[in-house]
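Q: have a look at this fold, sequence not included:
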């Protein structure tokens, strides 16, 4: 919930089930190695204006933008998206609903 609020400005969202779980990977920031463990949850929210004022310095320097995507736009883009295979994962989620256990994903 904290990450959602910090990275989108959306307070008080109700999280649904965890739908995907990223394979752990290592990131180095300021000479310190961190093991990153991503978890992805379903949240249905009304349209809202993104507020990035809660970004940390690292996020401000590395995130180049944000926008809402349609399923078709996700499928057609050549942009690097995370998790890997996001368009296919979203299509399956929309067609079949949340999986009984989180799906392991890259990224």
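A: Thanks, I have the structure now. Keep in mind it's a predicted model, so treat the numbers as computed, not measured.

Q: contacts and neighbour counts: CA atoms only from here.
A: Fine.

Q: how about the strands in this protein?
A: Ranges of strands within the chain are 18-22, 25-29, 32-36, 39-41, 103-105, based on DSSP state E.

Q: deepest-packed of those strands, please.
A: Comparing the strands of the chain by mean neighbour count (mean count of other Cα atoms under 10 Å), strand 18-22 comes out on top with a mean of 19.

Q: which strands or helices does that one pack on?
A: In terms of contacts (3 or more Cα pairs under 8 Å, 6 or more residues apart in numbering; DSSP states H and E), strand 18-22 is packed against strand 39-41, strand 103-105.

Q: one step back: and the strands of the chain as TSV, adding distance to residue 50?
A: Compiled in TSV, those are given as follows (distance: least, Cα to Cα, whole Å):
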stretch	distance to residue 50
strand 18-22	22
strand 25-29	26
strand 32-36	24
strand 39-41	18
strand 103-105	26
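
Q: use this one as the comparison:
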């Protein structure tokens, strides 16, 4: 692997935002380098310099949904794993920790997305574990239906 193609190693905070019926809020996006590769994913993202996992989770929930929470609203992390994936022509190796936040269902506000997110995120939806298990649509992580059932 050449230096230019080096994998980007990062830490991420992911949030399973659950409504009272146990549905999880997901965002739909695409890889800008592969716009046909559409998928659903949990709220969250990479840590900024000096940020804790909890701080990143709180910031990401606001940026990606408009919902204001505090670190006290976070349960977990309920799982930590490592994934590798391509995004916008680069490879990432990401250690990610998942938190649970419970909230009433709401319409997400996407007006606080970063510039790169505006080009790759186009909608949100509340999903039940059963809907995730039955859909033919792509979502990440692949075992999300089981994880939602586990923490729901």
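A: In hand now; what should we look at? All figures in this text were calculated on a predicted structure; none of them were measured in a lab.

Q: kindly reformat the helices and strands packed on strand 18-22 of the first structure as CSV containing distance to residue 69 of the first structure.
A: Output for those, formatted as CSV (distance: least, Cα to Cα, whole Å):
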stretch, distance to residue 69 of the first structure
strand 39-41, 17
strand 103-105, 20
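
Q: for residue 1 of the first structure, which of those is the nearest?
A: strand 39-41 (10.0 Å; Cα to Cα).

Q: in the second structure, which residues correspond to that closest one?
A: Aligning strand 39-41 of the first structure against the second structure (TM-score structural alignment) gives residues 97-99.

Q: ok, and what's touching that stretch?
A: 12-16, 53, 57, 74-81 (Cα atoms under 8 Å, 6 or more residues apart in numbering).

Q: quick one: which of these is nearest to residue 26 of the second structure?
A: Using Cα to Cα, the contacts of stretch 97-99 of the second structure come closest to residue 26 of the second structure at residue 16, 8.5 Å.

Q: and the closest one, that one's in a strand?
A: Yes. Counting by DSSP: H, G, I helix; E, B strand; the rest coil, residue 16 of the second structure is located in a strand.

Q: what's the match for it in the first structure?
A: Under TM-score structural alignment, residue 16 of the second structure pairs with no residue in the first structure.

Q: how much does the match of strand 39-41 of the first structure stray from the first structure?
A: Here the mean offset of stretch 97-99 of the second structure against the first structure after fitting is 1.0 Å, by mean Cα distance after the TM-score superposition for the first structure.

Q: map residue 40 of the second structure onto the first structure.
A: Mapped onto the first structure by TM-score structural alignment, residue 40 of the second structure lines up with nothing.

Q: measure residue 107 of the second structure to residue 149 of the second structure for me?
A: Remark: distance between residue 107 of the second structure and residue 149 of the second structure (Cα to Cα, to the nearest Å) = 22 Å.

Q: equivalent analysis for residue 116 of the second structure, please.
A: Taking Cα to Cα, one finds residue 116 of the second structure at 31 Å from residue 149 of the second structure.

Q: more neighbours: which of the two?
A: Set residue 116 of the second structure next to residue 149 and count neighbours by other Cα atoms under 10 Å: residue 149 wins out with 13 against 10.
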